[in-house]
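[1] Got a sequence here, can you build the structure:
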Amino acid sequence: MGETTVNRSEGREAATPSPPSPIKNGAGVRARLRAPRRPRIWFEILLIGLSYWTYSLIRNAVPEQKAEALKNADWVWQTEKSLGLAFEEAVNHAVNSVTWLVVSMNYYYATLHFIVTIGVLVWLYRRQPGRYAASRTVLFATTGVALVGYYLYPLAPPRLMNGQNFVDTVLMHQTWGSMASGNLKHMSNQYAAMPSMHIGWSLWCGLMIFFLASAPWKKILGLLYPALTLVVIVATANHFWLDAVGGMVCLAFGFAVSYLWYGALPQRLPKQVESRRVQSSGPPPPSEADRDTAPERVRSGT
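    Predicted coordinates for the structure are as follows:
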């Protein structure tokens, strides 16, 4: 009388690992590059500082083609008149008649353009790290394509037009801080009004706050900021409203670039950066179901 033992594993097949596909590996590299990462403060400060320095250098290096810029300004002004929407001069004179208001708008134009934009970047960095890189990409792409506009289409602001009655509010009220007029005007290209990055950046700030802030009052303030900026750039005779349209087009381009790279708009990405665990190159550990289903031992005897 003997006893034999047979080991049997039901419903399981030997799995032979297949070599990794080059295509899948390439897709994995792209996925890792696109995946949101926790931003590093030193890198972001360096990147933003270097980018703004490059932007200012290129923008101010664009030839100040005065004759062409004035000609383009005349065309824009006549186009707005043909549309029945040439309201810049009326707004400029109305605001200039109220000293405290126009001086406030001059300081608004000179300072908030930078302060609010940096503030939103810091807020995204601290509160929305998973969306920070995609949002920053929108801003950078918007600014980059604006440089192309400055080069291809030099445009004088309304305050520098010939034969018109626009008031240069900075010169008239001797407002400090603006590089568009006064003693600082030679440090900045005066004929780079199209597109308006005051609108491009302020609308970026407003949309980021509107889509990502939780409190309703913050969302409302986010939308009011670019609307007020539009009033300011027109009232101070620094831009036509069509320049604002150019800024919006540049921002749309920035969102498109970010969407193509990250596969989603910033507000659709996770708010926080998910921690990724490093897995070994060996086979994956058995699942709980596999551990519970051990090979059966069948005994048969004669």
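[2] from here on, contacts and neighbour counts on C-alpha atoms
    OK.
[3] And whichever helix or strand Leu228 is part of, what does it pack against?
    Taking DSSP states H and E as the criterion, Leu228 maps to helix 216-235. Under the contact definition 3 or more C-alpha pairs under 8 Å, 6 or more residues apart in numbering; DSSP states H and E, helix 216-235 sits against helix 88-96, helix 99-127, helix 197-212, helix 241-262.
[4] Neighbours of the residue nearest to His113 when sequence neighbours are not counted, how many?
    Spatially, and ignoring its direct neighbours in sequence, His113 is nearest to His198 (6.1 Å; C-alpha to C-alpha, 6 or more residues apart in numbering). Per other C-alpha atoms under 10 Å, the neighbour tally for His198 reads 24.
[5] Tell me which residues touch His198, please.
    His113, Thr229, Ile233, Gly247 (C-alpha atoms under 8 Å, 6 or more residues apart in numbering).
[6] do Ala69 as well
    The contact partners of Ala69, by C-alpha under 8 Å, 6+ apart, come to Tyr153, Pro154, Leu155, Ala156, Tyr191.
[7] And the spatially closest residue to the third one that is not a sequence neighbour, which helix or strand is it part of?
    What sits nearest to Leu155 in space, not counting adjacent residues and going by C-alpha to C-alpha, 6+ apart, is Ala69, at 4.1 Å. Element membership of Ala69 [criterion: DSSP H and E] is helix 66-82.
[8] That helix vs helix 88-96, what angle?
    Going by axes from the mean of the first three to the mean of the last three C-alpha atoms, to 10 degrees, helix 66-82 is angled at 90 degrees with respect to helix 88-96.
[9] How far off centre is helix 66-82?
    Computed by C-alpha atoms, centre = their mean, to the nearest Å, the chain-centroid distance of helix 66-82 equals 29 Å.
[10] Can you classify Arg299 by secondary structure?
    Secondary structure for Arg299, judged by DSSP: H, G, I helix; E, B strand; the rest coil, is strand.
[11] ok so, going back, which of the contacts of His198 has the most neighbours?
    Gly247 (28 neighbours).
[12] pretty sure that one is touching Ser196, no?
    Yes - the criterion here is C-alpha atoms under 8 Å, and Gly247 meets it with Ser196 at 4.9 Å.
[13] next up, for comparison:
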Amino acid sequence: MASISNITHPIDKPEWNSKPAWKLPGWAEPLIVASILFGAMYFTRRRNYSILGRRKTLYNSTLDDPDSARSSDELLPTYDPENEDDPQDPVDASKGLPKSRRCCGTTVYTPNTSRFKDHFHSRIFQKFPFLIEMFYWIINYAFYRMTSIASQHIFSETGIWDVAKGHGIAVLEFEQVSWLSFLFPIRERSVQQWFMHGHQDALTFLNRTYALIHIPGTVGFIAWYYYIAPSHPTFATVRRTMTLTNFLAFVTFIFYPCMPPRLLPKEYGFLDSVRHDDAQSVWQSGKYVNTLAAMPSMHFGYAFCIGSTLLYHSTLFRRNLERNEVRKNKFWKMFFVVVGFGYPALILTTIVATANHYWLDAMVATCFVVLAFFCNKVFFVFIPLEDWFLWIIRAEKPIPSTGERFRELGGRL
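    Predicted structure coming up:
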């Protein structure tokens, strides 16, 4: 390994001419996210379904074929293997017999929750199916909050700050002096210095982008895609991919704490412009936030997943459309392609220019997304646990309303 002097720089106090950006009130970000979630819950609600009604008839969508299986509570004879909500035999269901699930190559029998479909909270779920998606992401956020506690416990004897600093320096050495350094021709410090000299207003904009887009942007994407996706299986694939990417990243956060460039000692030449602009997000501050979780970059992981989904949604790169899907006109094709490439590019520029991540962080995040996409069905093993949880709370899982309202409006952009 080369000498440390190869990646350090003379300590020189950087000149910063821009004024700190206006700080968003602490209550604003939670309000934005809550507005997105409850807005999505409202716009994807089931319009011809009454919470207070007591009819025993099953819900029937006017948008699907009569033999289209959507959820176990519909008890229809055709099973769509791509829809994780629906492995239920109609005869067994009608008799209240246990559900038969395939898990790890074996058959598992779980309680039949269809008897609870008329319970009040079940009817709320049926009216607002997006509540289930909100629940999934609350679990994700809770697991993220636990990574800091777990990592600090594991490295309590050695000192997590020193360990994370060592990992951050190791990343820089790998990028700049290893035999794979050709993969990283532009150094992170060079990118930040370019913005520091003559483009500080742009860096202030990127600081604000880093703070405000990650959580609201990702939540907004999930809400938008639930509303517009051509089918629930397609939406569920994206959701499972992002969730598995989360868990792969969370494990890395715990066992490989990594200090972001902006927190390294000054001799490495990075400026903590985020703190200068007071641009830290409320979601990324506080007691349980893991500030030593640079590897991988979930900012870029989410952006890459979102960008890939937008490219798929453009229909420009595939010949066959899904059922109920309408091919976009030229304007919308190009719109989704431009945003599909542009959004990840913006986030990559942001995380490097603000010294929040290394190039390698984005590269690892990309690999995690690809791995998660091909392995996302691993979450099917949790379906039996979901059945038991629903049995405990005496509720039936709702039929997804993914894309229904959009298709009611003609399915055209």
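[14] how much space is there between the residue nearest to Leu155 of structure 1 and Pro63 of structure 1?
    Separation of Ala69 of structure 1 from Pro63 of structure 1 (C-alpha to C-alpha, to the nearest Å): 10 Å.
[15] ok, back up a step: could you dump the helices and strands packed on helix 216-235 of structure 1 to JSON lines with distance to Glu288 of structure 1?
    Converted to JSON lines, those look like this (distance: least, C-alpha to C-alpha, whole Å):
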{"stretch": "helix 88-96", "distance to Glu288 of structure 1": "71"}
{"stretch": "helix 99-127", "distance to Glu288 of structure 1": "37"}
{"stretch": "helix 197-212", "distance to Glu288 of structure 1": "39"}
{"stretch": "helix 241-262", "distance to Glu288 of structure 1": "35"}
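[16] winner for burial among those?
    Ranked by mean neighbour count, these are led by helix 197-212 with a mean of 23 (mean count of other C-alpha atoms under 10 Å).
[17] Can you check which part of structure 2 that helix sits on?
    Counting by TM-score structural alignment, helix 197-212 of structure 1 falls onto residues 298-313 of structure 2.
[18] mean deviation of that stretch from structure 1?
    Average distance, stretch 298-313 of structure 2 versus aligned residues of structure 1 after superposition (mean C-alpha distance after the TM-score superposition for structure 1): 0.6 Å.
[19] ditto for stretch 130-147 of structure 2
    Relative to structure 1, stretch 130-147 of structure 2 is 1.9 Å off (mean C-alpha distance after the TM-score superposition for structure 1).
[20] Buried ones in that stretch, by neighbour count?
    Buried residues in stretch 130-147 of structure 2, defined by neighbour count with 16 or more other C-alpha atoms under 10 Å: Phe130, Leu131, Ile132, Glu133, Met134, Asn140, Tyr144, Arg145, Thr147.
[21] Now go through these and say which are in strands.
    The members of the buried residues of stretch 130-147 of structure 2 all map outside strands under DSSP state E.
[22] In JSON lines: those, plus distance to Ile383 of structure 2.
    Converted to JSON lines, the buried residues of stretch 130-147 of structure 2 look like this (distance: C-alpha to C-alpha, whole Å):
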{"residue": "Phe130", "distance to Ile383 of structure 2": "18"}
{"residue": "Leu131", "distance to Ile383 of structure 2": "17"}
{"residue": "Ile132", "distance to Ile383 of structure 2": "14"}
{"residue": "Glu133", "distance to Ile383 of structure 2": "15"}
{"residue": "Met134", "distance to Ile383 of structure 2": "17"}
{"residue": "Asn140", "distance to Ile383 of structure 2": "17"}
{"residue": "Tyr144", "distance to Ile383 of structure 2": "22"}
{"residue": "Arg145", "distance to Ile383 of structure 2": "24"}
{"residue": "Thr147", "distance to Ile383 of structure 2": "24"}
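[23] Go through the residues you listed and say which is closest to Glu173 of structure 2.
    Proximity of those to Glu173 of structure 2 (C-alpha to C-alpha) peaks at Thr147, which lies at 25.7 Å.
[24] and that closest one, what pairs with it in structure 1?
    Using TM-score structural alignment, Thr147 of structure 2 pairs with Ile58 in structure 1.
[25] Distance check, that match against Gly144 of structure 1.
    Ile58 of structure 1 is 10 Å from Gly144 of structure 1, by C-alpha to C-alpha.
[26] follow-up on the earlier one: just curious, which of the contacts of Ala69 of structure 1 is nearest to Phe255 of structure 1?
    For the contacts of Ala69 of structure 1, the nearest to Phe255 of structure 1 is Tyr153 (22.5 Å; C-alpha to C-alpha).
[27] Now for the closest one: which residues touch it?
    Per C-alpha under 8 Å, 6+ apart, neighbours of Tyr153 of structure 1: Ala69, Asn72, Met194.
[28] repeat that with 7 Å
    Met194 (C-alpha atoms under 7 Å, 6 or more residues apart in numbering).
[29] Tyr109 of structure 2 in helix, strand or coil?
    strand.
[30] just Asn189 of structure 1 next, same as before
    coil.
[31] next one: Thr4 of structure 1
    Going by three-state DSSP, the state assigned to Thr4 of structure 1 is strand.
[32] That one pairs with which position in structure 2?
    In structure 2, Thr4 of structure 1 lands on no residue (TM-score structural alignment).
[33] Please look at Thr4 of structure 1 and Arg299 and confirm they touch.
    Yes - contact status for Thr4 of structure 1 versus Arg299: in contact at 6.1 Å, counting by C-alpha atoms under 7 Å.
[34] which residue lines up with His173 of structure 1 in structure 2?
    By TM-score structural alignment, His173 of structure 1 lines up with Asp277.
[35] okay, now that match: neighbour count?
    19.
[36] Could you check how far it is from Tyr210 of structure 2?
    11 Å.
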